[in-house]
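S.K.: just to be clear, the model below is a prediction. Sequence and coordinates:
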Amino acid sequence: MMSRIRYAALGCLLILSTAQPSFAGSVYDYTLPSINGGTLNLAAFKGQAVLVVNTASQCGFTPQYDGLQSLWETYKDRGLVVLGVPSNDFGGQEPGSRAEIKEFCSVNFDVDFPMSDKVVVRGDNAHPLYQWLAATLGASSRPRWNFYKYLIDANGQPVAYFSSMTRPQSSKITKAVEAALPR
């Protein structure tokens, strides 16, 4: 009898030790440090579609800021938020401070869409938002470079992701955005 209890206890411990971490129910449950200081509460975007993009200022894909700004200007009145998330994870291509990043984006690309402060987007220390995206969309959705894009629908659920190679104004993204906008 005692050995059965031990085996049952060991089995429970094994199950608990391999359990996945629990995640929030929607993107609106997350916060990011804001590029303006303070906290960027994603609940502020409730009911809107959100395109989350990990960005970098010294990357070959940096010109995509133009396309992201254009996408933002085209769809913001219809319920799309473009959210830039600077990261230094890939090639050290975002070494600046939040003030330097903000100035770079403003001066070079007239960016006025919301942006976070720099965060980690990959690995064990990835920001919880990026851990949730990978858990929800699958491990293959983890960003492999700067300017990976994640589309969240108006219910706060991730519906698609796009590689760095996919330009913000591509038909692939614009069709997905159209489908994700609030009705």
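M.R.: In hand now; what should we look at? None of these values were measured; they are calculated from a predicted model.
S.K.: okay, CA-based contacts and neighbour counts for the rest of this
M.R.: Fine.
S.K.: quick one: Glu100 from Ser70, how far?
M.R.: From Glu100 across to Ser70, the span is 22 Å (CA to CA, to the nearest Å).
S.K.: correction: the previous question concerned Trp132.
M.R.: Separation of Trp132 from Ser70 (CA to CA): 27 Å.
S.K.: more neighbours: these two, which one.
M.R.: Taking other CA atoms under 10 Å, Trp132 and Ser70 do not tie; Trp132 has more neighbours (21 against 15).
S.K.: ok, second structure coming up, stack it against the first:
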Amino acid sequence: MAIHQPDAARWTRRALVGSLFAVGAAGLLGCTVANGPSDRASVDEGEDPLAGDPSDESTPGFEIAVGDYSATVADGWKSVDDGKGGVVVTNGANRLTVVTVTIAKDALAVNEVAALARGHAEGFTGAFAAPVDRSTADVKRASVAGTGTFKGAPARLLCELWIDSTGFALLTTRIITASPDSVISEQAQEMVDELSLDF
């Protein structure tokens, strides 16, 4: 009987240590699982993908490109990852979004631009005017303007759509809080002009 007591005691100690380790590990795992989703939820709630740090600083000669279209970023503007595959440049509460889209060859730009504008006006609240057909014999083109607010400031929106003969299209959306005659407004126009040069 005395020979078996040390073994029993060792087994009891092993079981106790093993149980404590298992409980501790389970508790740690439980804390990790419990804290993980709530932390992510608090970060994700209301997070603006365009409000974070810029992915590229504004440096002289820096370029943005979407498909075959590119432009030099104006001084003071920064590139931001919008998480949607487009290109976004910002300067304070001013934003230019550039994307390419595929549209049916027989579609008219004037019939497509309003819906596209609303889909790329994130953060803008306001009213849209009627789309304007700016097509030529070679290019289908249209624009739509809006007035409202962006980031708490009065803002103007201008969305422009170009469609080539294959149905490939370029869409630019400007949301500008700076005054119409400001350097920022001029810079945004220059970038759009450069992007759409091949149209």
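M.R.: Received the coordinates, thanks. The shown structure was predicted, so the numbers you read here are calculated from the model rather than taken from an experiment.
S.K.: can you pull the TM-score for these?
M.R.: Overlay of the two chains. TM-score (TM-score structural alignment, normalised by the length of the first structure): 0.31; 97 aligned residues with a CA RMSD of 5.3 Å.
S.K.: now for the one helix or strand Thr147 of the second structure maps to, which elements pack on it?
M.R.: Under the criterion of DSSP states H and E, Thr147 of the second structure resides in strand 140-150. For strand 140-150 of the second structure, the elements it packs on are helix 109-119, strand 124-128, strand 132-133, strand 153-163, judged by 3 or more CA pairs under 8 Å, 6 or more residues apart in numbering; DSSP states H and E.
S.K.: check contacts around the residue lying closest to Leu137 of the first structure once chain neighbours are set aside.
M.R.: Closest residue to Leu137 of the first structure apart from its sequence neighbours, by CA to CA, 6 or more residues apart in numbering: Pro158 at 7.1 Å. By CA atoms under 8 Å, 6 or more residues apart in numbering, the contact set of Pro158 of the first structure is Val27, Leu133, Thr136, Leu137, Tyr150, Leu151, Ile152.
S.K.: skipping adjacent residues, who's closest to the fifth one in space?
M.R.: In space, Tyr150 of the first structure comes closest to Tyr161 once its chain neighbours are excluded; the distance is 4.3 Å by CA to CA, 6+ apart.
S.K.: after the helix or strand where the one you found lies, next one along is what?
M.R.: Assigned by DSSP H and E, Tyr161 of the first structure falls within strand 158-162. Later in the chain than strand 158-162 of the first structure, the nearest helix or strand by DSSP H and E is helix 171-180.
S.K.: tell me the angle that next one makes with strand 158-162.
M.R.: 170 degrees (axes from the mean of the first three to the mean of the last three CA atoms, to 10 degrees).
S.K.: and helix 171-180 of the first structure, which residues are buried?
M.R.: Ile173, Ala176, Val177, Glu178, Ala180 (16 or more other CA atoms under 10 Å).
S.K.: so Leu96 of the second structure sits against Ser79, correct?
M.R.: No. Counting by CA atoms under 8 Å, Leu96 of the second structure does not reach Ser79; the two are 9.6 Å apart.
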